[in-house]
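Novice: This is a predicted model, with the sequence first.
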Amino acid sequence: MLLLFKAWQLHIEDCEHLESISEEMFHSTNNSLQSLILRRYPNLKTLPDCLNTLTRLTSLYIYNCENIKTPLSQWGLSRLTSLKYLGIGDMFPDATSFSDDPHSILFPTTLTSLDLSHFQNLESLASLSLQTLTSLENLAIYGCPKLRSILPREGLWPDTLSRLDVWSCPHLTQRYSKEEGDDWPKIAHIPCVDIHD
């Protein structure tokens, strides 16, 4: 188990036998914590209830926590109004979408960078309401073999989006590949696009 703690950063990884995170470790940092990283925490089932109270949090990365049962729609991320960088991956193995509620707002509009990786059954990003992320500059999607569409629900991208990276998503490669994909014209305006298997 690795636990790295600084006044503004908390990094927890390789916790193979733990099923929860003590909220006590957050109490003294609620007003100062800016970065939280959880990685390789295979038995973690729930996130701390206080997650959405970390109002100064600017970056959050949660990877390889495949047994988290709390749906993304209940994480309360939209309340984290300082959050700029978000990365999530290797969880929700059965999910085809991030939310069943078409009107839910999952992320704060302050996000500038969003990384999504290794969602094995994810089919659509429509529930993320990407068009509402009016500060989004970078979107990266890796290892989502069943994902068929990345367009926001209304088909409009934030004007701020300047980079799109898609790797190991075969359906997306076919649809959005430069000049050859049927949907290439829908992303051609993005200044930097990198799509490959």
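Specialist: On my side now, so go ahead.

Novice: drop to CA atoms for contacts and neighbour counts, all remaining ones
Specialist: Fine.

Novice: which residues sit in contact with the closest residue to Asp94 other than its chain neighbours?
Specialist: Nearest residue to Asp94, sequence neighbours excluded (C-alpha to C-alpha, 6 or more residues apart in numbering): Asn121, at 5.9 Å. For Asn121, the contact set (C-alpha atoms under 8 Å, 6 or more residues apart in numbering) comprises Pro93, Asp94, Ala95, Thr96, Cys144, Pro145, Lys146, Leu147.

Novice: My guess is the third one contacts Leu122. True?
Specialist: Yes - in this structure, Ala95 sits in contact with Leu122. The criterion is C-alpha atoms under 8 Å, and the distance is 5.9 Å.

Novice: Neighbour count for the two, which is higher?
Specialist: In this view Ala95 and Leu122 are compared by other C-alpha atoms under 10 Å, and Leu122 has more residues nearby, 20 against 14.

Novice: try this one next to it:
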Amino acid sequence: MAENAAILVNKPLLDLSLNFVPGFGREIMNGLEPPPGLESLFIHGYKGAFSPWLSSLHRLRVLTLVECDCQVLPSLGKLASLESLTIQYQGVNLYGVSKVGVEFLGIEQGKTSSSSIFISFPKLKQLTIHFMPSWEELEGVEEENSEKITIMPCLSELTIYDCQKLKALPDFLWKTPLQKLRISGSPILENLYRKEIGEQWAKISHIPNTKVGW
């Protein structure tokens, strides 16, 4: 495995697609060492915890995770070049994820000093999340840290499909330069953000292009 990893890391690859079959994956994932210049990565069918190398691909611009069954989403907020992130699950996968915490944003609890400024997902423009049936919460940052942490400052398009238990979206999203918002198959969110009558419609009313519901 180490020899194969070395071969991969030395390849001048810009795009990589990884398709895992049931019963195999963790050893292969841990042993991989993708080339540092990788710009696009597609992972399908992986089951288990993601390896640390995923959050070290600092030239990665496009990341797609499809049917990856895990209890915790990987820490991706430190990816300096990531512009498009798609997380898509079908069938019965990912029933274990109920909360997406600050680790996903690349924020390490208790490690933000009073003088440091951290930017999470500094270049992310497009975020799509599709079918996370147990997802209830997307965590933001505490009020005392909001001035020294900036989250998704370039986000222009947000799409959320089929997240039936998601209770609300964090306020940091409404501070981003969103131009397009799509929410469907997510009844709690649809009630909250429905045009003109939703309890939290005012929070998204400034977004030029919104569609809530089918």
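Specialist: Everything's here; your move. What you see is a predicted model, and the numbers here were worked out from it, not measured in a lab.

Novice: And the TM-score between these chains?
Specialist: Scored against TM-score structural alignment, normalised by the length of the first structure, the superposed chains reach a TM-score of 0.79; 182 aligned residues with a C-alpha RMSD of 2.9 Å.

Novice: Which residue in the second structure aligns with the residue nearest to Asp94 of the first structure?
Specialist: Under the alignment by TM-score structural alignment, Asn121 of the first structure pairs with Ser134 in the second structure.

Novice: Can you report how many residues lie near Pro191 of the first structure?
Specialist: By other C-alpha under 10 Å, neighbour count at Pro191 of the first structure equals 10.

Novice: pretty sure it contacts Ser162?
Specialist: Yes - between Pro191 of the first structure and Ser162 there is a contact at 5.3 Å, judged by C-alpha under 8 Å.

Novice: did I read that right, Gly160 of the second structure in a strand?
Specialist: You called it Gly, but residue 160 of the second structure is Ile. Yes - looking at Ile160 of the second structure with DSSP: H, G, I helix; E, B strand; the rest coil, it is inside a strand.

Novice: need the contact list for the spatially most central residue of the second structure.
Specialist: Centroid check for the second structure by C-alpha atoms, centre = their mean gives Leu85 as the closest residue, at 5.9 Å. Leu85 of the second structure sits next to Val62, Leu63, Thr64, Leu124, Gln126, Leu127, Thr128 when contact means C-alpha under 8 Å, 6+ apart.

Novice: so which pair among the residues you listed is furthest apart in space?
Specialist: Farthest apart among those by C-alpha to C-alpha are Thr64 and Leu124. That separation is 13.1 Å.

Novice: Surely Ser104 of the first structure and Ser127 touch.
Specialist: Yes - when contacts are counted by C-alpha under 8 Å, Ser104 of the first structure is listed as touching Ser127 (7.5 Å).

Novice: Give me the more crowded residue out of the two.
Specialist: Neighbours per residue, other C-alpha under 10 Å: of Ser104 of the first structure and Ser127, the larger number sits with Ser127, 19 against 13.

Novice: Now do the same for that one: helix, strand or coil?
Specialist: helix.

Novice: What is the equivalent residue in the second structure for Phe98 of the first structure?
Specialist: Using TM-score structural alignment, Phe98 of the first structure lines up with Val100 in the second structure.

Novice: actually Gly181 of the first structure, not the one I wrote
Specialist: Checking TM-score structural alignment: Gly181 of the first structure goes with Gly198.
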